[in-house]
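Asks: no sequence on this one, just coordinates:
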């Protein structure tokens, strides 16, 4: 919208940017994350993208709430057709009219007849290799740059959104020296990428508990990134493809290519349930019912065990919310309404710095204090002024600090009297992004990092088995009231 000079607001959990038209009135258009959908505002049109996320175990409730509660005359749902039957049933329950519009992919998608193998000289500009761990992504980036002499962008889930966008911009620019992309399944949503060929390193990933084969829907979503964005013709002599917008898909291994071909030939399994999370009013009533002395995380566990839902709905997974609530369990002075908000905060359960900072933030609220980010302990922002990070991987450290700053900004919009100097925190966040971008530009030598004798073994491990951590080798890292009638147009 902004590139077309159309005023449009941006609303996310960590940032609110308001635009105004030529008369000084607030922009009528608004873009944002689905969790921030304003269900109390009258709208003419609402657009919900990625509607298949409605059954997501953690975030699906936001799509369900937006779908059923937004006050719009017309709603457009965009996403995988595998949600069509569920959408029909939900629309029927709401008494709304449904119109289904199926679109055909504009650019063809072809699976190549042969796998790539480990010959990196077969890589072509516009290729994207998909791995499923950050360590293997960074390892593959450095190997590719060392063997081909060309630059490689990276995208993975723990990178800041701003950094992912910057990496995508570098990869998309035909005049930049970035020819390849190594990414996780994070490329499946939210980014426009000039990918010509998707190359799967594996079709297995670790889901936090065990190794599983990629679901059909995920294979199709990742593979579908090929050829979906206008790709500029490359001047590289090795790029022998036509300049058409055809998308190609392959893998490093023959057996994986066969599985990918099977997935692309099958329809995605239907989405059968919409995720549900109760309103604040219901949570308050339940908390008062079981008694004010019960810790908030125990109240959530009892709520999860007690609630009964109709067949079309499933209760969200409260694991992360319960884990977050345990962090402030022994802090006195927090009100129920404050705990309800804090439990929803974006706290990484695997990042000790973020958890420590969150505990400090909760103390600020409980003690009725007002502080800037630099006045609060355990945030790690002091590292931003250091030229060398001691005893740590710089990229991991800066990504962790970025999560702390994003958390602070998230809280500043919900507890503005407690968390001051939002502008200063935003500036530190931007500095953190700059440092991460600078680190990603560096490509240490593989042999220098792991030793010449191990370099060959390291390449084999990085390119052929990203399903488990690299335990025996040190992977390379950068140097140190609802409208009465609504019409749904979907798919």
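Replies: Happy to help now that I have it. Everything numeric here is computed off the predicted structure, so don't read it as measured data.
Asks: alpha carbons only for contacts and neighbour counts from here, please
Replies: Noted.
Asks: Could I get the full set of helices for the stretch 51-200 of the chain?
Replies: For the stretch 51-200 of the chain, the helices defined by DSSP state H, counting those that start in this stretch occupy 60-69, 84-94, 134-148, 161-172.
Asks: want to throw the ones you listed into TSV with distance to residue 273 and mean neighbour count?
Replies: Shown next, in TSV, are the helices of the stretch 51-200 of the chain (distance: least, CA to CA, whole Å; neighbours: other CA atoms under 10 Å):
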stretch	distance to residue 273	mean neighbour count
helix 60-69	10	22
helix 84-94	7	16
helix 134-148	31	22
helix 161-172	29	20
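Asks: Out of those helices, which gets nearest to residue 350?
Replies: helix 134-148 (14.3 Å; CA to CA).
Asks: need the contact list for residue 129.
Replies: The neighbours of residue 129, taking CA atoms under 8 Å, 6 or more residues apart in numbering as the test, are 181-183, 198-201.
Asks: Can you tell me which of those is nearest residue 346?
Replies: Nearest member of these to residue 346, counting by CA to CA, is residue 183, at 22.9 Å.
Asks: Included below, for side-by-side comparison, is a second structure:
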């Protein structure tokens, strides 16, 4: 084919050159509308749509067309057309032609298209080239006679240095060059400043328009974008911050040129308002020389334009490829690198099927048209070529694209689920088929598919905009920022759940009398939001204080954290005072609760706190307020209160010894129990009092964070009589909860008293004094029984530790000896008992301890054939030649006594007969006491408070034997059978039997 001659004249061509914000595009629109017809070519579909909308508003949509690769709006007879540069015709009869952003003629990917239109496309009356001043030299060289008009910038562009992302001013555009960086910056801006709009070249025009509108409307104050904003988008930007200064240009990563940075930075400032630019993130300050060039708009001139031959030879595939490799005919033009269409042609030229089909010029030309399909998806060249091959085969063989194939491809993109990247991929896919639907002659029903693909793209674009907004914009902040700029009083309300809404958006929650701001409420609008919320909070606090003052005690509670709550809402936090039983309440309230309302709340909280502890700790307050207690009795009561209801008996042994029966009775009436091991208040061992005591101690000692706080109370609430001690817990919490740590277990103090009762019954028994109780043995010794372990919930090992911790020791005895002794005791008893048969199974195993229950009063089965058969079980097993029998442990108290058991009348009657031997000497001991009870560390016996008569044998150990032999028998006196004492004696005798 013959080549078309180059136009080497600039006659009737005007180049309007200058930096951004010089009004070049606006001038071109005005000049075009001054003619009866015209064309204007723009670099982006987005910018073309913007200019189309502006012209439509001026002259009406029926007089202007929009022509892009994916969209065509062509009213019949419309004299004006707005196009992308790729969609501009190569020849026209229009009076006016304008080409915007002509500096893109140097772009490696698209530059050859701009160069072609610059050299060949002319209006019949006027042609205007718009672009940067760097194009002046090359345009004058290629187009002699060119008329150049330089336009200065309306406003100044100044460098503002480096700023942190979180400190950038409002109305800032942040520039990055990868989707990941754009997304991460936008998320950070959302967290810190409320949200950001996102503009990238990969977004569909509809989505980009929606994002730009989000920013322009003021819903957000920040825009995160790629260099797409540098191409003519008119934005209300005050500052441009570069988060990156390197980009991938399709071939390599490289630094931005000064002209490219100026093109992007030039978006700052609008008309006569100055703008600033700078860097952010990890970008170092810009070089002074670079800053000066950007501010003064002095850049290196463009010396070479990309060019590709416009005269192509379609006779064969090889001829076409050779014509595309034609060298540039003029100095200043450089043959363009292979673009997407050339790469696709190269791939298809190696496909035998395609070579066979492209056998004549018209089919080669059709193949080249098919190769013009843009690679919206940015996939591998081979994959993109495969799509073109499928389309080309249909066009050759069928005359049009197979609609079944097209429908299948379109349906794959017709889904709005998925994340941002998924939707972006589907939009790129549907844009491919939108482009196909607009190619003339490719489809049998192009209008249907144009509408179908447009509908899908719009739906996907809207979904993508929604996802972007949801991810990168806090809607609440965006709406509120607009209201703040409008300086309008904002509406606030408090819903039933306590949420505080301002203009229908959640800004915080009312918790008691405190306003807890939303964690996302930080930023420029935070103060205004709080001010709007404060107005309604002040009114709500007044109403709430009245409701609280009239509330019953049942609406209040105190948690283990020391917080007083009203209907679940925190009101106050308890703090310790000098009096541990009377903590003070510190209100948890904002400053809006003032005056009389605050006094009402404080008074009602104080009343409940006093009521709560006086009710839960009533036994302690009864001791404090008991005016009848005087002297030693009051001192003991004070010490009991000081120790919060549990007092080790040995710590007050002397005081207890000094009390008379009247004083003891007075303390008992106030709930005090004189136990063997403790003086305590049984009512204080319940869960509620124990929780109150533990809380008060924790407040006093700042111990709420110590391990074990609150955990021991759960055990007490579950009714556990003893628990295994957790070494990680603070031991004090066990004591406060009413437990005593004995070995590896902690035992409740009232359960220890039950154990003391069982031991007391066993050690007080003497042979011949009646039926032998469980565990009873001769003298001070006793045997551990299952009943003792059962009440403690302890094993044999635990029982050994517990008894040792209480001061007991054991003697090992031969089993046969113990068995014989027990049989002897039972035979001497007043009641008839039988020895345990050999096949009687003990109730519970007790390790090395004897199972005393198996040796007493257990109903026996018929006697075995062997009259001397031994009990069997874990403690009494048949003796073998290889194994020796384990000894039996007989327990007795050794050392200073930890308790003083109460005496019965029989104990008092026999106390002068009780003796024990210690350190080789005999000394008198009061009846009913355990060995060594009340003795000092020197081993001296304690004197009973009711001293015996001087002539008593209790004071004369030498007369002990004769006293027993010559003791006169008590003479019985006749008793009146109607006397209540006679009835009482008869009842006692019956109980003994």
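Replies: Looks like it arrived, so ask away. Only a predicted model underlies this, so the values are computations on that prediction, with no experimental measurement involved.
Asks: For the contacts of residue 129 of the first structure, pick the one with the most neighbours.
Replies: Most neighbours among the contacts of residue 129 of the first structure, by other CA atoms under 10 Å: residue 181, with 30 neighbours.
Asks: Could you find the counterpart of it in the second structure?
Replies: In the second structure, the residue matched to residue 181 of the first structure (TM-score structural alignment) is residue 223.
Asks: And the helix or strand residue 284 of the first structure falls within, what's buried?
Replies: Taking DSSP states H and E as the definition, one finds residue 284 of the first structure inside helix 280-290. Neighbour-count burial for helix 280-290 of the first structure, with 16 or more other CA atoms under 10 Å as criterion, is recorded at 283, 287.
Asks: What lies in contact with the helix or strand just after it?
Replies: For helix 280-290 of the first structure, the following helix or strand on the C-terminal side (DSSP H and E) is helix 296-306. Helix 296-306 of the first structure has contacts (CA under 8 Å, 6+ apart) with 286-287, 290, 315, 318, 321-323, 325-326, 329, 339.
Asks: Show me which pair in those is furthest apart.
Replies: The most distant members of these, if one measures by CA to CA, are 315 and 329, lying 23.3 Å apart.
Asks: And those two? Which one has more around it.
Replies: More neighbours surround residue 315 than the other of residue 315 of the first structure and residue 329, with 21 against 16 (other CA under 10 Å).
Asks: Excluding sequence neighbours, find me the nearest residue to the equivalent of the more buried one over in the second structure.
Replies: Using TM-score structural alignment, the equivalent of residue 315 of the first structure in the second structure is residue 335. Nearest residue to residue 335 of the second structure in three dimensions, chain neighbours excluded: residue 307, at 5.0 Å (CA to CA, 6 or more residues apart in numbering).
Asks: need the contact list for whichever residue in the first structure pairs up with that neighbour.
Replies: Taking TM-score structural alignment, the alignment pairs residue 307 of the second structure with residue 276 from the first structure. Applying CA under 8 Å, 6+ apart to residue 276 of the first structure gives the contacts 60-61, 64-65, 313-316.
Asks: 6 Å instead, please
Replies: Residue 276 of the first structure makes contact with 61, 314-316 under the criterion CA atoms under 6 Å, 6 or more residues apart in numbering.
Asks: where do the strands sit along the stretch 251-400 of the first structure?
Replies: With DSSP state E, counting those that start in this stretch as the criterion, the stretch 251-400 of the first structure has strands at 274-276, 313-315.
Asks: so who does residue 220 of the first structure touch?
Replies: Counting by CA under 6 Å, 6+ apart, residue 220 of the first structure has contacts residue 264.
Asks: What is the aligned counterpart of it in the second structure?
Replies: Superposed on the second structure with TM-score structural alignment, residue 220 of the first structure falls opposite residue 262.
Asks: got it, and residue 101 of the first structure?
Replies: Match for residue 101 of the first structure (TM-score structural alignment): residue 149.
Asks: Look up how far residue 470 of the second structure lies from that match.
Replies: Between residue 149 of the second structure and residue 470 of the second structure the distance is 46 Å, computed by CA to CA, to the nearest Å.
Asks: got it, and residue 17 of the second structure?
Replies: Taken as CA to CA, the span from residue 17 of the second structure to residue 470 of the second structure is 41 Å.
Asks: what's the answer for residue 736 of the second structure, then?
Replies: Going from residue 736 of the second structure to residue 470 of the second structure by CA to CA gives 54 Å.
Asks: do residue 816 of the second structure as well
Replies: 87 Å.
Asks: and if you look at residue 745 of the second structure?
Replies: Counting by CA to CA, the separation of residue 745 of the second structure from residue 470 of the second structure is 58 Å.
Asks: re earlier: would you convert the helices of the stretch 51-200 of the first structure into a markdown table that also reports distance to residue 128 of the first structure?
Replies: Output for those, formatted as a markdown table (distance: least, CA to CA, whole Å):
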| stretch | distance to residue 128 of the first structure |
| --- | --- |
| helix 60-69 | 28 |
| helix 84-94 | 30 |
| helix 134-148 | 11 |
| helix 161-172 | 10 |
